[in-house]
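*Asks:* Fold the following for me, if possible:
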Amino acid sequence: MKDNDFIPYGHQSISKEDIAAVVDSLQAEYLTQGPIVGSFEKAIANQVNSKYAIAVNNATSALHIACLALDVKEGDCVWTSPNTFIASANCARYCGAEVDFVDIDPRTYNLSAEKLEEKLISAKRLNTLPKVVIPVHFAGQSCDMEAIHRLSQEYGFAVIEDASHAIGGQYQDHPIGDCRYSDICVFSFHPVKIITSAEGGMALTNNANIARLLRTYANQGITKDPQYLIQNVGDWYYEQHTLGFNYRMTEMQAALGLSQLSRLDQFIEKRHQQFKSYEKLLKDFPITLPYQAEDTHSSLHLYPILLPEHNKAARKGVFEVLRHAGIGTQVHYIPVHTQPYYQALGFQLGDFPVAEDYYSRTLSLPLFADLTSAQQERVALILKHALIANRVMSA
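*Replies:* I've put the predicted structure just below:
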């Protein structure tokens, strides 16, 4: 198999305009802490109708400063989904907080609002309510944010939307990221995401004080804003008001992200076309295709399929056949609570059965802007061979 025959599960789409934008940034006066980052922040905020946007070096950093801005600390507890990348939980651990999980909806694979309510009722009796809940918009489809927001008002927790998969998506005909139902929303610009800045992330909010804290934590805990200085002895003067981090985004990253943003709608449209193509190609296969809730318009970061429950032991064989044939299938995700680090904190297999069952049967098929119809047909053909070879379907 030649390298160019390999079809990854996700891949960046880089245009001549993207390259030119990065070259221009390299020839500009500033390589970091220049004007392009601010332009990128403003463009993202305008795109999703949020008041404030703070760019950082990656989405993990954005999640970390989001927890810090909401004063997450030792003695607090943060709840999130077990069906996510580890960063959604680790961000709370960085702050010294405990972490717990809420099982997922069996159709959307998102954090279940119903399970959340059940857990909150129990936690209130035990006086163990969370300080923050981090719903994750898995594969680009929004969680039931209206229900989660209602619960946040009733039980007194803050909400961070982990929308790392979801820029360009919509919920109730509003853009994901407008923070209508959350305190902070986080995007990722990793190369396999909808748009990329090579690495990069963004934290969005409608709260001015939270925005100030986010920016301060991302910039070494330093401020030069005259209204917050204890003393002001000149334009050169700055003060460190807290222990912050160097999480800044570079001008080159911002230039790439800003250029990519101009094609966001095009990328989403292509992914939806590919989604429909997969539905036609795979409609007779004995697998569960991704479900889309009526009040969401997913950005379709991933295309996860599910093997039948009675064939879940075949998952490894199907995976290996696909990989051997050059199809870059992947598994999203290993439930966070099953990781050795979290097991050492007391979590066990069986704690979140819906997420564990989903994990045992899922595979993500290739889905990215430059995926061709011929490549999708090849994916479907090899998947059929893999399912037959592993006795999931008949020849």
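*Asks:* switch to C-alpha atoms for all contacts and neighbour counts from now on
*Replies:* OK.
*Asks:* so the spatially most central residue of the chain is in which element?
*Replies:* Nearest residue to the geometric centre of the chain (CA atoms, centre = their mean): S164, 2.1 Å. Using DSSP states H and E, S164 is not contained in any helix or strand.
*Asks:* the strands in the stretch 151-300 of the chain, which residues?
*Replies:* 158-162, 170-171, 174-175, 184-188, 201-205, 222-223, 239-240, 296-297 (DSSP state E, counting those that start in this stretch).
*Asks:* check contacts around the residue nearest to the centre of the chain.
*Replies:* Shown in contact with S164 (CA atoms under 8 Å, 6 or more residues apart in numbering): A59, V136, H137, G140, V186, F187, S188, F189, K193.
*Asks:* Out of these, give me the one that has the most neighbours.
*Replies:* Comparing the contacts of S164 by number of neighbours (other CA atoms under 10 Å), V186 comes first, having 31 neighbours.
*Asks:* Settle this for me: C77 is touching F101, isn't it.
*Replies:* No - with contact defined as CA atoms under 8 Å, C77 does not reach F101; the gap is 10.3 Å.
*Asks:* and these two? which has more neighbours close in?
*Replies:* F101 (23 against 20).
*Asks:* just checking, that one touches T84?
*Replies:* No - using CA under 8 Å, F101 makes no contact with T84, being 10.6 Å away.
*Asks:* who touches both of these two?
*Replies:* Going by CA under 8 Å, 6+ apart, no residue sits against F101 while also sitting against T84.
*Asks:* For the comparison step, fold the sequence that follows:
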Amino acid sequence: MNERVTTGMESSNVLIPPPGRESAGQGGRARVIPFSKVVCDGNELAYIREVLESGWLTTASKTKAFEEKFSEVVGARYCCAVNSCTSALHLGLEALGVGPGDKVLVPTMTFTASAEVIRYLGAEPIFLDVDFGTALLTEAIVEEALDAHPEAKVLTVVHFGGQAAAMLDGERGGILALCRQRGVRVIEDAAHAFPAREGGRPVGSLGDVTCFSFYANKTITTGEGGMLTTDDPEIAERVRVMRLHGIDRDIWKRFISEYPMWEYDVIAPGYKYNMPDLNAAIGLAQLERADVLRDARERCARYYFDVLGDRADLDLPVIRVPFADHAWHLFWIVVQPETVGRNRLIELLSQRGIGTSVHYKPLHRMKYYRERYELDPGRFPGAERLWRGCLSLPLYPSLCDDDLRYITDSLVDCLG
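*Replies:* Below is the predicted model of the structure:
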């Protein structure tokens, strides 16, 4: 349960120096600062032990407790724990009735999961540009897209980097009100955005469906896992059935019942998306310290803003919400093209033992989407400008001031 380096695909192009590689840190000591580290210094071991001793390792009481506590935190009536945010997005779209031929609006500046789940259902993604300063959808972008595609059934909003999009704030009342006026359902990809708030309300209590990730590099983790939240009882019921093979009865309730309850029915061709209790046990422990972990990330972000904020060769993210309402999953910068350049900067920082990442190469540049939908980069000026120079710096609770100083000193030195 000690801190460890994460190198998963959802980190997107993470460059972490190989084990044993030395870099010239301060005082001549070897130094390696990975892009991401997990902090598990709460009740994780105790809760995992309880699961092991219970004799029931898959979805059961710990998962139920995790759902209930998460519901309290985000203010949603229903929470459904699953094995990934991708699963949550798939289940959410399916519960919203998305099917073959339907159109779903989705930003291009996101991880592929946001769009691939649309294709799972035979629907078609319509890619949208994002605002350069925030990497978010705006009310204006969404309104233009709805005018151009009045047949769109669902909008996927990605709360990029941990900051909520303008769901409640804008000339039309925000993205949410705009979609309500057009009869478009809203699913929020909040993989980066726990715990975050918009207009004083927690992300997770806004749209029709919100999907969270508990991947290893997120603010809280279950190792692998996700959560779907909604206030709609019909959506919640559909998700609960479909996350476990379309079975109409809860397997845990059948297990603990005093009476024989062996019979069940399959009412739909569902999926295997349930969260095991082993993962939920970690999540419960992490949830107890979510605010502490988030605050530690904010401390790192403030350091970066203080040291790098006046540099002309960098663009820092524009923050549209109070700092306390930001989840601080990522701290990304945009390197100006006339400098050493993003790709060379990644190499130079890696040589000094500093891991970085790129979030993201936009989906309109990915082979599958580019070719299938004949996507022209010229249609996405905000995303294009972002991705050509974007670079995510290390951001996690255990970074100390000395680490942060080493990162910023190295960055400034490499920029020249």
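*Asks:* Report the TM-score for the pair.
*Replies:* In this superposition the chains share a TM-score of 0.91, using TM-score structural alignment, normalised by the length of the first structure; 374 aligned residues with a CA RMSD of 1.7 Å.
*Asks:* aligned partner of the residue nearest to the centre of the first structure in the second structure?
*Replies:* Aligned counterpart of S164 of the first structure in the second structure: A191 (TM-score structural alignment).
*Asks:* okay, now the closest residue to K119 of the first structure other than its chain neighbours: neighbour count?
*Replies:* Residue nearest to K119 of the first structure in three dimensions, not counting chain neighbours: V102, with 7.6 Å by CA to CA, 6 or more residues apart in numbering. As a burial measure, V102 of the first structure scores 27 neighbours (other CA under 10 Å).
*Asks:* what does K283 of the first structure give?
*Replies:* By other CA under 10 Å, neighbour count at K283 of the first structure equals 12.
*Asks:* Repeat that for the one 3 residues further on.
*Replies:* P286 of the first structure is surrounded by 15 other residues when neighbours are defined as other CA under 10 Å.
*Asks:* could you pull out the helices for the stretch 201-350 of the second structure?
*Replies:* Using DSSP state H, counting those that start in this stretch, the helices of the stretch 201-350 of the second structure run over residues 233-242, 251-256, 277-288, 290-308, 342-351.
*Asks:* just the stretch 51-200 of the first structure next, same as before
*Replies:* 59-69, 87-94, 113-126, 145-155.
*Asks:* now these as a markdown table including distance to E279 of the first structure?
*Replies:* Shown next, in a markdown table, are those (distance: least, CA to CA, whole Å):
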| stretch | distance to E279 of the first structure |
| --- | --- |
| helix 59-69 | 31 |
| helix 87-94 | 30 |
| helix 113-126 | 27 |
| helix 145-155 | 27 |
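*Asks:* Tell me which of the ones you listed sits most buried.
*Replies:* Most buried of those, by mean neighbour count (mean count of other CA atoms under 10 Å): helix 59-69, with a mean of 26.
*Asks:* Show where that helix falls in the second structure, residue numbers please.
*Replies:* Under the criterion TM-score structural alignment, helix 59-69 of the first structure matches residues 85-95.
*Asks:* which residues touch the matching stretch?
*Replies:* So stretch 85-95 of the second structure is contacted by 82, 113-114, 117-118, 120-121, 187, 189, 191, 209, 211-214, 225-228, 235, 238-239, 242-243, 273 (CA under 8 Å, 6+ apart).
*Asks:* show me the contacts for W262 of the second structure.
*Replies:* With CA under 8 Å, 6+ apart, W262 of the second structure has these contacts: R254.
*Asks:* measure the residue mapped onto it from the first structure to P135 of the first structure for me?
*Replies:* Residue pairing (TM-score structural alignment): W262 of the second structure is matched to W236 of the first structure. W236 of the first structure sits 41 Å away from P135 of the first structure, going by CA to CA, to the nearest Å.
*Asks:* V102 of the first structure now?
*Replies:* Distance from V102 of the first structure to P135 of the first structure, by CA to CA: 9 Å.
*Asks:* Pull up the overlap in contacts between the two.
*Replies:* If you check V102 of the first structure and P135 against CA under 8 Å, 6+ apart, the residues they both contact are T80, S81, L111.
*Asks:* Identify the residue of the second structure aligned to the last one.
*Replies:* What that stands for is L111 of the first structure. L111 of the first structure maps onto L137 in the second structure, by TM-score structural alignment.
*Asks:* Thanks again, I'm all set now.
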